[in-house]
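Trainee: sequence first, then the predicted structure:
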Amino acid sequence: MKHLYYLLLAIILLPCHAANAQLITTSPAIVQRSSNPIVITFHADQGNKGLMGLTSSTPVYAHTGIIRKGSTKWEYAPQWLDNSAKYKLSYVSANTWQLTIPGINEYYGITDAVEVEKLAFVFRNANGSKEGKTADGGDIFVNVVQDNEFELTLTSSAESEYITQARDITFTATTTSSADIDIYLNSMTSTPVASAKSTTALTKTIAINTPGTYNIIARATSGTKTATQTSTITYLGQSTQTDYPGGIPQMGAKANSDGSVTFCLAAPDKSNVLIVGSWNDYDIATSLPMHYQDYNGNRYFWATVSGLAADTDYPYYYLVDGQYKVGDPYANLVLDPWNDRYISPTVFPDMPPYPSDKVNDVPLAVYNSSINDYEWKIKNFKGVDQSALVIYELLIRDFNGSEGQSLGNGTIAGVMEKLDYLKELGVNAIELLPVMEFNGNNSWGYNPNFYFAPDKAYGTPDDYRKLVDAIHERGMAVILDVVFNQSDGLHPWYRMYDIDRNPFYNGTAPHSYSVLNDWNQDNQLVQQQFKDALIYWLTSYNVDGFRFDLVKGLGSNQSYNATYNQSTNTWSGVTEDKTNAYNASRVARMKELHDAMRTVKPDAYFINEDLAGAKEENEMAEDKETNWANINNASCQFAMGWQSGSNLNRFYAPLDDNRIWGSTVSYSESHDEERMAYKCAQWGNTGIKGNVAMTMRRLGSVAAMMLMSPGAHMIWQFQEFGADETTKNGDGSNNTSPKKVVWNYLNDPDRAGLKQSYSELCAIRNGNPQMFKEGVTTVMSCDESNWANGRTIKLSNGTDELYCIVNPNISGSKAIEVPFTKDAAQYHLLSASYGVEPSLSGKSVTLPAGAYAVYGTAGMTDIEDIIDDVTPQINVYGGIGEIIIEGDYRELDIFNISGQRIHGTSGLPATIYIVIVDGTSNKVVVR
């Protein structure tokens, strides 16, 4: 579950001249430095609509300050969440609130000669959980005119500068002092349509009856001073009913055989949509309306555009009902008017420029006929079995960049430089925190806006593909973290509707874990979007599977037993107990998504962050899905040296409330959990707190108990060398700000020793896959009761045995009794804590406090040991492109050095292979 997701870099200015359907209006219409009083009217149904639908009894407050001339910094503002009476707004009517400012100096406490240029506002509820801002999440500003300046403003009764039907529109020109005012239609060379002498306001209603563009111009003259303002109204043509070519609408941009492109947007309950593109210089007046088709209960708008050149970028957007400018939900690349300017050309060379001289307030989709063309080096990658995954969870932003600094400047190029490190570490999959186009450039990615476009902050679309190729070349899989429970406020389907009437989103969530904008999971178009997105990334980016964020939020609305208020599109009676209860609709929904993935990649990885009960997760497991298993608290307890709560048997799925074998991805750290090393430094037991060497040793023992447990596991980036920067805020929520890049930690011998332990443990798994598959006899003794006398894990498969032994104590060596079945001479040491030399005698292993050791029988292999032992009757060796087996055998398993199962003994790439013949492990080299 996520809390604070992103740092939005954009600042949006709200102009107060020539405006339509303003988020705030003022009285007087033009605010001067000496205006007294000033009434600010906040329209909660405009902008981001974060406070829309609040009742009259709900307190609404203004967080407000001033911007002085020549500055962008807020000044004279209170502390955030100051609920003093002076900041409280009065309820006027539905979605309309007012704040009275008696005078700028008096209200803000200004005592010096400050030249105030703007008043700044963010509106909020009492605890700040809901905010009223601009449509794009920016602060709200009101221009302040100096008392000696002459100013004219022109406002319109139209909700937008675009209308879709004939209507009368009222225009009002207002001045700061008495003036002669004229209002013209289209040209000041014509006769004014309205005039007044010696006045401060003039109003004129004009009938707009014919499609076209109308310029209403106000001119005011006061003595020698003259000012003009223009308001433009465009009466758009109408969309007409015509079926999509072929009869079945397909969302997004589809290339046709004749070279034309058909664009399609799903927009239920809308009547008019235009596609506005670079092909006609974004001229709305000459943009033809799209056709529409009603299909399966939904309305789709479509248009076919001809004459687009190959391999050329064409940005475009949709204008919906003359009121909403939106991008394409199915865009493969998105241009952001607020944040792209901060992306370095070295990160995204030749980025299509945002046409800010033509468009300035909408994310643009980019169509390019070759945007998904890429010549893959690795076309048919095959990863390890899902239950054998050892995943490295990676946030590109913080994985690389400026060493020792927290700038969040990591890139795909930086990840590429570290792939050999990850390969050597021994993981067999990399899971990327969300990379779908998110809000801002500095984010964890859990605030997506477009599900088919990679975020540009890390690199180009082909950079992502090169990364996938390079990961596959090293035998590792790629898993994407995806966010299907919520989106940010720039998603087209969020912007196209008032939230109380939005068919795609809930006004509030029916479950207890929502943070941003909650998807209506019952909408078939929402589900189609998700399925199409999964298929797109599996095919166009060749990824190997997905981790689904907050699956508890993916159930049907009614499944949470909350109460729906249709008038506000909100849910009440939401509780954690209801959310956490068994939910069959979540099981069904995840199976639907899995079925969609199977149509293009039947063996794609499927991981749920459900964190629910065993009944629900076992039903998901029956569909070959895996589920996150959070063992962080117990891992931290062990690492800190506290026996209570340190049960680590849960690393093994059958001991995690009887979950199905191999059905969990268990972990001791993740992006959502506190770092073990940080907790050791803060709350470690005697001899651990402040002792880096002992902390690293205990972290290594946690790693041993995790990685020696059969089943899939996950490592959070830098966990392997004891990263210790806190990941939490004071209230326990996630701190999503950039974290320090700490590769220099590997210069510390104890931290490097921990990393070596991870490498050795992964090598044991990769080199002995027969010991971690289903059917292996597994005895876990790693719960709280196994403290004073030590902890053990025993794996046995035929004559092969593997033992993990741990001394949990915080001081003193311990001789730990181990359930060996053979003489001591039959076991050899595969791995041990850094700087530790275990002693094996009889059936006991002596270890110092906090240390681990792993022993195996003669057939076991580690990263350094190439074993050529074979049975007397069978010879196994490598040839050129093949594995040769001489003799009769009953059972054969072949794995590459990364632990991937290989089918067949010929046509093999040159590398090292693990060949298991009748239970005996052999390493062979194929040339």
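Mentor: Cool, got the structure.

Trainee: switch to C-alpha atoms for all contacts and neighbour counts from now on
Mentor: Fine.

Trainee: could you pull out the buried residues of the longest helix along the chain?
Mentor: Determined from DSSP state H, the single longest helix within the chain is helix 749-767. Neighbour counts using 16 or more other CA atoms under 10 Å place 750-767 of helix 749-767 among the buried residues.

Trainee: remind me what it packs against, helices and strands.
Mentor: The helices and strands touching helix 749-767, judged by 3 or more CA pairs under 8 Å, 6 or more residues apart in numbering; DSSP states H and E, are helix 419-425, helix 692-707, strand 827-832.

Trainee: chain center to the helix or strand following that helix, what's the gap?
Mentor: Using DSSP states H and E, the helix or strand that follows helix 749-767 in sequence is strand 777-781. Relative to its parent chain, strand 777-781 has a centroid offset of 37 Å by CA atoms, centre = their mean, to the nearest Å.

Trainee: list the helices and strands strand 777-781 packs on?
Mentor: Using 3+ CA pairs under 8 Å, 6+ apart, strand 777-781 is in contact with strand 791-797.

Trainee: what's the strand it packs on packed up against?
Mentor: Checking 3+ CA pairs under 8 Å, 6+ apart, strand 791-797 ends up next to strand 777-781, strand 800-806.

Trainee: and the angle from that strand to helix 692-707?
Mentor: With axes from the mean of the first three to the mean of the last three CA atoms, to 10 degrees as the basis, strand 791-797 and helix 692-707 are set at 40 degrees to each other.

Trainee: just want the angle from strand 791-797 to strand 777-781.
Mentor: Going by the same axes, to 10 degrees, strand 791-797 makes 180 degrees with strand 777-781.

Trainee: show me the contact partners of strand 791-797.
Mentor: 705, 708-709, 770-772, 775-783, 801-808, 816, 818-819, 919 (CA atoms under 8 Å, 6 or more residues apart in numbering).

Trainee: just the buried ones from the residues you listed?
Mentor: For those, a burial check counting by 16+ other CA under 10 Å picks out 705, 708-709, 770-772, 776, 778-783, 801-808, 816, 818, 919.

Trainee: here's the one I want to compare it with:
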Amino acid sequence: MKKIGLLLLVWLMHFGLSAQMVYIDPATGGGEDEITLFFNAAQGNKELVGASSVYVHHGVVTDNANGTAWKYVKGNWGQDDGIGKMTKIGTDLWQLKLSPNVRSYFGVPAAEKIYRISCVIRSADGSKKATMAAGNYGWGTVTTNQDIYINLNANAWISIDAPASSQLIASAGEKINFKATTSSNVSTMKLLINEGNGWEEKVTVTSGRNISYDYTATTSKTVAARVEAVVQGQGLNAEKSFDVVVRNPDLIAALPAGVLPGININDTSSVTLVLEAPAKKYVYAVGDFSNWKYQEKYQMTKTPDGRYFWITLDGLQPGKDYVFQYWVDGNIKIGDPYAVQVADPWNDSSIGTVFPNLPSYNKTEYGIATVLNTKPATYTWGLGETLWQRPKADHLVIYELHVRDFLKSHSFLDLIDTLSYFKKLGIDAIELMPVNEFEGNDSWGYNPSYFFAVDKYYGRPNDLRALIEAAHEQGIAVIMDIVLNHAFGQNPMLQLYFDGSKPTADSPWFNREYVGQYQWGYDFNHESPYTKTFVDRVNRYWLEEFHFDGFRFDFTKGFTNYAPNGSVDGFDQRRINLLKRMGDKIKEYDKDAYIILEHWAPAAEESILAGYGYKMWRNRSYDVVPATTGAGGGSFSDMGVTSHVTYFDSHDERRLAEHVITEGLSKEGYNTKTDEIMYERVKMAAAFTFLFTGPKMIWQFDELGYDIDINLNGRLGRKPLPWGNGGLGYYENELRQHIFTVYKEVLKLRKTLGADKLAAASQSHKLTGNTRRLVYNTTGTDLVVLGNFGLSKESLSPSFTGMGWWYNYFTGDSLQVTNVSTPIELLAGEWRVYTSTKMSNGLNGVVENYQNPVTISPAIFTQDQEITLTFDAQKASKAGTTGLVGASKVYFHSGVVKDAATGVWSKVVGTLKDDGLGEMTSIGNDKWQIKLTPVVYYNLNASEDIQQLAMYFRDADNVNKGKGFRDKDIYWDVASNDPFITIDPPAFDIDEEITITFNAGQGNKELLNSNSIYLHSGVGLVDTPNPQSTAWNKVVGNWGQDDGVGKMTRVAGTNKYQIKIKPRTYYGLKEGDFPYWIAAVFRSPDGSKKGTGSPGPLTQGFIASNLDFFLKNQGTTSVQSENEDKWLVYPNPSTDKIYLTEPAESIRVYDISGKLVWSGAGQEIEVNKWSKATYILHANVKNKILSTVLVVK
């Protein structure tokens, strides 16, 4: 029994330990023991949950029991080299053995006591690390810089605990407390001090565990402390050396002439460092030049007004990189805010070859540092820069580019090699997503830390200069996307005035509390004169030093301290004034610089800013997406304005192509989700968008139909490249190259005709509906663009500007117009570009119009309905053969598709022989028919659900074929037999468990074959035929969160998803509430997609115009009056049994407090043992919920 109890105790100890993020075994192990270090990724910040590889960067602490100084470190940060690699032993559970013992593993000399293991647990590349809240735990400590310290058993020991740092700053006469602790009570203990003249005993104790002494600092010197003690009869001693630097309180002088905050290079061996730090007491320059110690000579001089600290460093080696920091008031360590190069001890090792010969810096305990160099690499701009003329802003075509996701090498220099690609495409400008120093390497860049440094992950500063100059040589401007609304936690100006959680109230640059409801990082105080000066200097630096052509300023709506009722959405004159001031300053030194604002403010405010010459970002995805997916709606109005940079997607939006392939609609055989049709529709969207005048923007790879989900690898995560080894193969895909060609030719046509001329032309556009039109009547060549965004054939008036010959730009065909308004019939997805003069001989195959050679009657059918399928050989593609026009016999070769996402055929009918199986009947004019009922023809089981019929056509010899659009197999949707939404039972009260079933195979099918679907819902407690304003009540669900709230369960083998709920508990209802309606939206886990259908009635409710579901409880309530009670329940009052006139499917009885006292079904209830009281009875009778008062005597 004792053995069992001991085993249980051990198991419980392990279970308790494994609930910690880190622990050791044995838990009482010391430096002479073999120890296993365990890591549970499911605890703490969980950043390494699911990691395939985990490393521990680790060392030991030997100075004292509470120390944090790392020694004998093992590990190479960011390197996947096996040093410190942990072994996976379970789900998110990892271990590392320190063998044969801790001392030998780390190579600690025998004379040193080992108190702790220090560690940081990281991903293989160092981009992520596991940590937990700072604090002291039973097993050790987590410090504020997120380092982890695990206590070891050091047996008998002495620990010199104070001072905590070996580098001390003091005023003359200041007391410095020396303190030591022992592992247990002493019989004697002495503290001795050595100031360079030998040991002097200062204090002695003969009991207890503690000893202390106040040392008076007089001059700068090295001071050693020694503690000698007898512990448990054992003589012990410990020593520690301290560098005491006595600061000079009289080091005050004005700034040298001509210097600015930052690094001022005087000559090749001298710099003057200036730190702006109002109200700080003292600052030391510390770095490679001071051996990373406080030194008296590196105390910085304070200006008389206390605003600046400065120091001139002489005797520096020309061309050498010196890593340094400012150490402020003894507890703040920051880099220079104006430095042009940052040293990152966590991430620089992952930079690779894009920035060679980085200086060595691995002091994670000090954090981010900066680099000075008295003779930095120079860059000589070519003569072409003086002749460079920027394209006009009013009709600029911009290409938004993220370096990390554009090239595998993430290199500025390699980007130079792709400039010919942009030149060929025909864009005017590249907009680089943020390239100034941001936190980490793997980022979009909207987490800025240093505003004057080029982020090293993309290359060296001169590499960026070379890229910009090379772009100018190709006629391409370069715009910098810059974030001046906020900064992130590594920013030195933020850290200089920070209380551990937010900026302090005296910060010159930052608001203590975020202004407004949109919050990223820490909010700049744009009304502060310090911030204004800083912003102006940042802007000028990038324009003058790198020759950027302008800026796209991120979230300028945040450039304000005005937020009535917590909102910055309203008109704000102060914000206008701030932005105008900034722009005026830019124009002082670069009058033609582009100023583009991501503003999102009221139209009146944007109009004023546009009047200053600024351009606003304008997202029109909400107009272009529904048109392109075939959903209809959206307007193309105002897409030609010159005040806004118009686009249909950017880094912030889902891709247009991805929208189409995931939520595009279909009609009969025309399915916009198929690649080939999607390609044509995104071409049409591009033609309309870019043949509007005004500035426009392309998000990278839209010109190739990039269709990767924005949330792949996380919203900000890496996305697969379209080209190169391991890429998506887009560049080698002929059909995707046709998209590129359309973009190229549309932009070429825009330039050839002249955007200014088009803007000045008389216009007759049609901007809404399935069919749309652009018409420009210019002084030169006129332009007409026609498009059918619908899902079936439609006609529209072309409104040609004159009669005569018109020329189709993409086909090369000509059209003689005798009536400018004669309707032109366009197939589904067909679009045309006509010019009044011939400008192209056509581009073979670049644009094709979908024609379905198949019709099925009825067009919408289920798998158990008989259909008539007709094949028109004249409309079919030939698939590399001579086709089936004139064929004497045609076969229908087909199968079914159970999962439309894969397109995999099954249950194939056809042998590719002339055996009659699938043979069709000729009905003349190269048309052929076959009748079939899918469930019979394909021999389907009763439980098999199919989503599509798949087919192509062949002749008797299987030599010639007929296929669909662009030689692809033909697919036709099969309607589901099952209803869209069901609630079972259809009538229910608040305590009835109901099952809501959603059929993803109905409607838009956007959630078809989803791994996970969520119900976002509310309950309507008002009996009304119009529940839209009342049913979104007591909402359950957290939009966009994959947190299990409202998660549905997939019914195995189907596309149905279910959730079981009891309205009372699920929605938090009370007695007397009745759930008349349930409002519902069915969504993907991230909320980017939702399953819905066309507005209109359903069996159990309706789909509203906003595409929300409203599901009606089929039961009604009836509270009987006293005279009507016998109609439902009798006798009432009762002492024995009560009876219902009709049997009920369910019965519930509640007391007056709402507590359920009885439930069941049937026609009678025994109440003879019930308490005498009044009750409420609810009965479900023939799908009606009937209620009455019941009295028991």
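Mentor: Now that the structure is in, tell me what you want to look at. Since we're looking at a predicted model, the values are computed, not measured.

Trainee: most packed of the helices and strands packed on helix 749-767 of the first structure?
Mentor: helix 692-707 (a mean of 27; mean count of other CA atoms under 10 Å).

Trainee: specify the local secondary structure of the residue nearest the centre of the second structure.
Mentor: The C-alpha lying nearest the average C-alpha coordinate of the second structure belongs to Arg715 (CA atoms, centre = their mean; 2.4 Å). Using DSSP: H, G, I helix; E, B strand; the rest coil, the secondary structure recorded for Arg715 of the second structure is coil.

Trainee: so what does it match up with in the first structure?
Mentor: Aligning on TM-score structural alignment places Arg715 of the second structure opposite Asn735 in the first structure.

Trainee: need the contact list for the closest residue to that match other than its chain neighbours.
Mentor: Spatial nearest neighbour of Asn735 of the first structure, excluding adjacent residues (CA to CA, 6 or more residues apart in numbering): Lys728 at 4.7 Å. Counting by CA under 8 Å, 6+ apart, Lys728 of the first structure touches 673-674, 734-735.

Trainee: in PyMOL, select just the buried ones from the residues you listed.
Mentor: Buried residues among those (16+ other CA under 10 Å), as a PyMOL selection:
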select buried, resi 673+674+734+735
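
Trainee: any chance of the contacts of Lys728 of the first structure in a markdown table, plus distance to Thr189 of the first structure?
Mentor: Listed next are the contacts of Lys728 of the first structure as a markdown table, based on distance: CA to CA, whole Å:
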| residue | distance to Thr189 of the first structure |
| --- | --- |
| Glu673 | 68 |
| Glu674 | 70 |
| Asn734 | 62 |
| Asn735 | 60 |
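
Trainee: measure the match of Arg715 of the second structure to Thr72 of the first structure for me?
Mentor: Separation of Asn735 of the first structure from Thr72 of the first structure (CA to CA, to the nearest Å): 26 Å.

Trainee: report the distance from stretch 198-215 of the first structure to the chain centre.
Mentor: 46 Å.

Trainee: can you check stretch 293-303 of the second structure too?
Mentor: In terms of CA atoms, centre = their mean, the centre of stretch 293-303 of the second structure is found 44 Å from the chain centre.

Trainee: which residues does that stretch contact?
Mentor: Stretch 293-303 of the second structure is contacted by residues 167-169, 220, 243, 245-248, 251-255, 282-287, 290, 308-311 when judged by CA under 8 Å, 6+ apart.

Trainee: how deep is the residue nearest to Asp782 of the second structure when sequence neighbours are not counted tucked in, by neighbour count?
Mentor: Of all residues not flanking Asp782 of the second structure in the chain, Ser836 sits nearest, at 5.2 Å (CA to CA, 6+ apart). Ser836 of the second structure is flanked by 21 other residues according to other CA atoms under 10 Å.

Trainee: what does Ser836 of the second structure correspond to in the first structure?
Mentor: Here Ser836 of the second structure is matched to Thr857 in the first structure, going by TM-score structural alignment.

Trainee: before we move on, back to that, let's have the helices and strands packed on strand 791-797 of the first structure in CSV, adding distance to Glu720 of the first structure.
Mentor: CSV is the format used below for these (distance: least, CA to CA, whole Å):
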stretch, distance to Glu720 of the first structure
strand 777-781, 23
strand 800-806, 18
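
Trainee: just so I know, which of those lies nearest Ala113 of the first structure?
Mentor: strand 800-806 (70.9 Å; CA to CA).

Trainee: name the residues that touch the helix or strand following that closest one?
Mentor: Using DSSP H and E, the next helix or strand after strand 800-806 of the first structure towards the C-terminus is strand 814-817. Residues outside strand 814-817 of the first structure that contact it (CA under 8 Å, 6+ apart): 789-791, 805, 807, 843-849.
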